[in-house]
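Trainee: below: sequence and its predicted model.
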Amino acid sequence: MTATPSIEILRFNTCGSVDDGKSTLIGRLLYDSKSLMEDQLEALQRSADLTGGGQINLANVTDGLRAEREQGITIDVAYRYFATPRRRFIVADTPGHVQYTRNMVTGASTANLSVVLVDARQGVTEQTRRHACIAALLGIPHIVFAINKMDLVDWSEHRFLEIRAEIEAFLPKLDAFRDVKFIPISALYGDNVVDPSRHTPWYEGPTLLRHLETVHIASDWNLTQLRFPVQWVNRPHRPTDPNLHDFRGFSGQLAGGIVRVGQKVLVLPSGWKTTVREIWTPDGIEPEAFCPQSITLVLEHDLDISRGDMIVDPEQLPGMSQDVQARICWMHTRPLLPGRKFLLKHTTQTVQAVVTSIEHRLDITTFEPRPAPAELQLNDIGEVRIRTSKALIYDGYHTNRMTGSFILIEPGTNATVAAGMLRPPQERAKLEYTDFVI
């Protein structure tokens, strides 16, 4: 029997200024692609009198909070799932208000693609630039600028090209995106969202859904450098299979590369070398596994390995240091001051950390750094230096988003106060006994 090939998953987020039509766009995508269930359609009809003036308001598909519906803005990040015969999608509807920039960072942190909406009447705003900048900092490789509400500017090609030129003028300063698309749309009426519009004969590109279905994302993962942060030591309790009586595996998600049975691997920070004996997946034992699969590795030797350790390729070592440099988005109302102590969660380990200095703050208007600020305020993006109680095993964020990202946690409240992107390590891991073989 031939196994059914898995359908690729695309994660994307929508962002932009307030009232640019982000929630309406997602509602239109789900509605026109026939991805809404009957109960969802009934709920939309019931809510029509509250927010739609007797008509279905597609924004209510994602704006689930009563405050969101009453104010007509998105506050929280809403996730929706839908599929077409070509691909499955996980979409995050992220807020547009500057007050909720931190929510946008959260929703976009795992995205393959970002859709930035621009109101054709308003053009490029500070939030347009801010969200494009954050998407670049987060390493999102694909970005779509959806010029929305084209029906309100009489489907003007000149207005579309004017906005496109203004965006293309600042994109080189970000130097991050591999793939940029501009699509004229009307989320309210569905033009160029799922179906091509008869109002834009001058536009020859794909519809938004067509682009989402066909954009190439297979190369977005780092498949060259093996990175396997150990999450759990797997020792089945009273296994039913007698062959698993002495089973000892290491479970987690592959953060990078490809692992194969028989492959030589190195365990950090200990420096022990061994060989992969078995690879367990949800489908059983396989000869190899790829990032970002969740797997269990069984090694040839019985080593002292615990949560937070990382299994890597001996020929491609990550960085390993207690002193790191990173860009962070500050998410707390209380400003960040140098010397504050936090918990830093990186891959599968949490360590104590102190922010030793703030190097600069990024000016969203000019994309230029402002050196040596006294503090970082809510939603500020800045460069910091951090000292940790235990060495981090990491890569630069733009090399590997999974091993190059972290969050800062306030110890007393357990609140997440910052999301961080690590700079590339200045030197790779140095081990006292690199050549030691069991």
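Mentor: Sure thing, it's come through.

Trainee: for the rest of this, base every contact and every neighbour count on C-alpha atoms.
Mentor: OK.

Trainee: so how far is residue 299 from residue 394?
Mentor: Here residue 394 is placed at a distance of 22 Å from residue 299 (Cα to Cα, to the nearest Å).

Trainee: er, residue 211 actually
Mentor: Using Cα to Cα, residue 211 is found at 42 Å from residue 299.

Trainee: do the same with residue 385
Mentor: The gap separating residue 385 from residue 299 is 36 Å, by Cα to Cα.

Trainee: comparing those two, which residue is more hemmed in?
Mentor: For residue 385 versus residue 299, the count of surrounding residues by other Cα atoms under 10 Å is larger for residue 299: 21 against 17.

Trainee: which residues touch that one?
Mentor: When contacts are counted by Cα atoms under 8 Å, 6 or more residues apart in numbering, residue 299 touches 249, 274-278.

Trainee: does residue 286 touch residue 277 like I think?
Mentor: No: counting by Cα atoms under 8 Å, residue 286 stays clear of residue 277, with 10.8 Å between them.

Trainee: for comparison:
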Amino acid sequence: MTRNEFYGEVNFDGLIGMTHNYGGLSFGNIASANNKAKPASPKNAAKQGLAKAWHLARLGYKQGILPPQERPFLPILNKLGFNGNNQQLLQHAAQDKRLLANISAASSMWAANAGTISPKYDCKDNKTHFTPANLITNTHRALEAAQTTKMLRTIFCDEARFMVHDPLPNQSLFADEGAANFMRMSKSHGEKGVEIFVYGRDGFESYSGKFPARQTMQSFEAIARNHQINIDKTIFTRQSKQAIDAGAFHNDVVASANENVLFYHEFAFENEEALKREITQKCDFEPVFIRVDNNDVPIEDAIKSYLFNTQILSKPGERMTIIAPMECYETPSVKKFLDELITRNTPIGAVEYVDVRQSMNNGGGPACLRLRVIMDEADIKSIKARVMLDEGLYSDLVNWVDKYYPETLLPEDLGDFSLLENNYAALDELTKIMHLGANFYDFQK
């Protein structure tokens, strides 16, 4: 296979928005519930996310940035029967704090939920396929799908290289949470791989549990068909109900894959042994299974620390590096496991700790913040928007955050019209910084 200068994984991190707050909107997300109504710092949150992304860029990994969405999202209020100018619409929403919280959530920061991506190496038409997630389980997240679709089509605009599908139908049968429930294994990123779709429930079954199972089998079956993946290189497996009820609302809270490595908790899957057999059968390389026993890291510690929501990153000729949140360092069982892991004979040889506490407090670790896209150099060069992180873009974004972002924010502050005006001015400037084109956001039309 002919190679360009680069082929591999590009991480596109979601830039945390100005309405970042602890609204406690995500049922089943323990961190989100535990920090509900506490003061948040949008400025610190955005800077922490940018610092993590810039750190990886300086380490030599390809790194992109995705813009935040327009929030509060007033167009939905017109569809709900409210009328008036922007100030009047916001006043209507502010009369119901629950409604206001849902239309104001900065949850698009967790770009792992933006969609499911199959690299061209896996697809019959040799295009990279994207399906934006409909995220219908939670109201605040379901508002993201249309803007996510437009964003992906703006950035990945070369239709000869990329295919951005419409989101799946907004029906419970096709509930889709994106790449947070998707894994891919391959000998190296730029080669054909095996795509692993992890669902929480069969959409036709009567499901009951402590927390909802957000991803259906039917949604992933539809995505696999639309992405034109060879069925012989496709696996559908079920996340365990035990993990979901413990607070693993997405599979990436209890399992992760990178190239030939599957890194997972003992309680991650409904049928662990069957999954391992199928992976072994369908891979044309030797898979490495790194299982974390509950006796070593109780599932409560794994979820609290986001051990599996770390980023596992590859460089040619080097062992893999785990990028972990500081909470992993501060959780004794997890720290002990990671210290021992890098001494073992596995592909993982290093751990680095980063501070993303503002995101962690809302239930999103380092891996939640990024969307993984396998690309080559020509793919990257086809992007017209200014989203690939370099020193100039990093500096511009930090200065932009300093200019517009509030130091602190409480859920009750979201009804302040001056905050909305500030957000519009900021996003208008951001479209110019990132070369996103005219009328990227609804308010600009």
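Mentor: Sure, I can see it. Because the structure is a prediction, the values reported are computed rather than measured.

Trainee: and the TM-score between them?
Mentor: Aligned and superposed, the two chains score 0.24 in TM-score terms (TM-score structural alignment, normalised by the length of the first structure); 182 aligned residues with a Cα RMSD of 7.5 Å.

Trainee: if we can go back for a sec, the contacts of residue 299 of the first structure in strands, which ones?
Mentor: 249, 274-278 (DSSP state E).

Trainee: circling back: closest one to residue 260 of the first structure out of the contacts of residue 299 of the first structure, please.
Mentor: Closest to residue 260 of the first structure out of the contacts of residue 299 of the first structure is residue 276 (7.1 Å), distances taken as Cα to Cα.

Trainee: name the nearest residue to the closest one, sequence neighbours excluded.
Mentor: residue 299 (4.7 Å; Cα to Cα, 6 or more residues apart in numbering).

Trainee: how far away is that neighbour from residue 117 of the first structure?
Mentor: Distance, residue 299 of the first structure to residue 117 of the first structure, by Cα to Cα: 49 Å.

Trainee: equivalent analysis for residue 295 of the first structure, please.
Mentor: Distance of residue 295 of the first structure to residue 117 of the first structure, given as Cα to Cα: 38 Å.

Trainee: and the two? Which one has more around it.
Mentor: Neighbour count, other Cα under 10 Å: between residue 295 of the first structure and residue 117, residue 117 has more, with 30 against 23.

Trainee: touching, the more buried one and residue 147? I think so.
Mentor: Yes: here residue 117 of the first structure reaches residue 147: they are 6.0 Å apart, a contact under Cα under 8 Å.

Trainee: buried residues of the host helix or strand of residue 48 of the first structure, list them for me.
Mentor: Using DSSP states H and E, the element containing residue 48 of the first structure is helix 38-51. Across helix 38-51 of the first structure, burial judged by 16 or more other Cα atoms under 10 Å covers 44-45, 47-48, 51.

Trainee: I'd like those laid out as CSV, including distance to residue 358 of the first structure.
Mentor: Formatted as CSV, the buried residues of helix 38-51 of the first structure follow (distance: Cα to Cα, whole Å):
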residue, distance to residue 358 of the first structure
44, 48
45, 51
47, 48
48, 49
51, 45
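
Trainee: could you check how far the residue lying closest to residue 418 of the first structure once chain neighbours are set aside is from residue 342 of the first structure?
Mentor: In this structure, residue 418 of the first structure finds its nearest non-sequential neighbour in residue 330, 4.6 Å apart by Cα to Cα, 6+ apart. Residue 330 of the first structure is 13 Å from residue 342 of the first structure, where distance means Cα to Cα.

Trainee: the more surrounded of these two?
Mentor: residue 330 (24 against 21).

Trainee: which residue ranges of the stretch 51-200 of the first structure form strands?
Mentor: Taking DSSP state E, counting those that start in this stretch to define them, one finds strands in the stretch 51-200 of the first structure at 78-83, 88-93, 113-119, 142-148, 179-184.

Trainee: residue 134 of the first structure is nearest to which of these?
Mentor: strand 113-119 (10.2 Å).

Trainee: same for the closest one, what does it pack against?
Mentor: On a contact count with 3 or more Cα pairs under 8 Å, 6 or more residues apart in numbering; DSSP states H and E, strand 113-119 of the first structure meets strand 9-16, helix 126-137, strand 142-148.

Trainee: compare the ones you listed and give me the one nearest residue 89 of the first structure.
Mentor: Nearest of those to residue 89 of the first structure, taken as Cα to Cα: strand 9-16 at 4.9 Å.

Trainee: helices or strands up against that closest one?
Mentor: Contacts defined by 3+ Cα pairs under 8 Å, 6+ apart place strand 9-16 of the first structure against helix 22-32, strand 88-93, helix 101-108, strand 113-119, helix 126-137.

Trainee: distance to residue 322 of the first structure added to these, as a markdown table?
Mentor: Shown next, in a markdown table, are those (distance: least, Cα to Cα, whole Å):
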| stretch | distance to residue 322 of the first structure |
| --- | --- |
| helix 22-32 | 41 |
| strand 88-93 | 34 |
| helix 101-108 | 25 |
| strand 113-119 | 32 |
| helix 126-137 | 23 |
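
Trainee: tell me which of these sits most buried.
Mentor: strand 113-119 (a mean of 26; mean count of other Cα atoms under 10 Å).

Trainee: angle of that one against strand 142-148?
Mentor: Inter-element angle recorded for strand 113-119 of the first structure and strand 142-148: 20 degrees (by axes from the mean of the first three to the mean of the last three Cα atoms, to 10 degrees).

Trainee: and strand 113-119 of the first structure with strand 179-184, angle?
Mentor: Between strand 113-119 of the first structure and strand 179-184, the angle comes out at 30 degrees (the same axes, to 10 degrees).

Trainee: what's the angle between strand 113-119 of the first structure and helix 101-108?
Mentor: Using the same axes, to 10 degrees: strand 113-119 of the first structure against helix 101-108 is 140 degrees.
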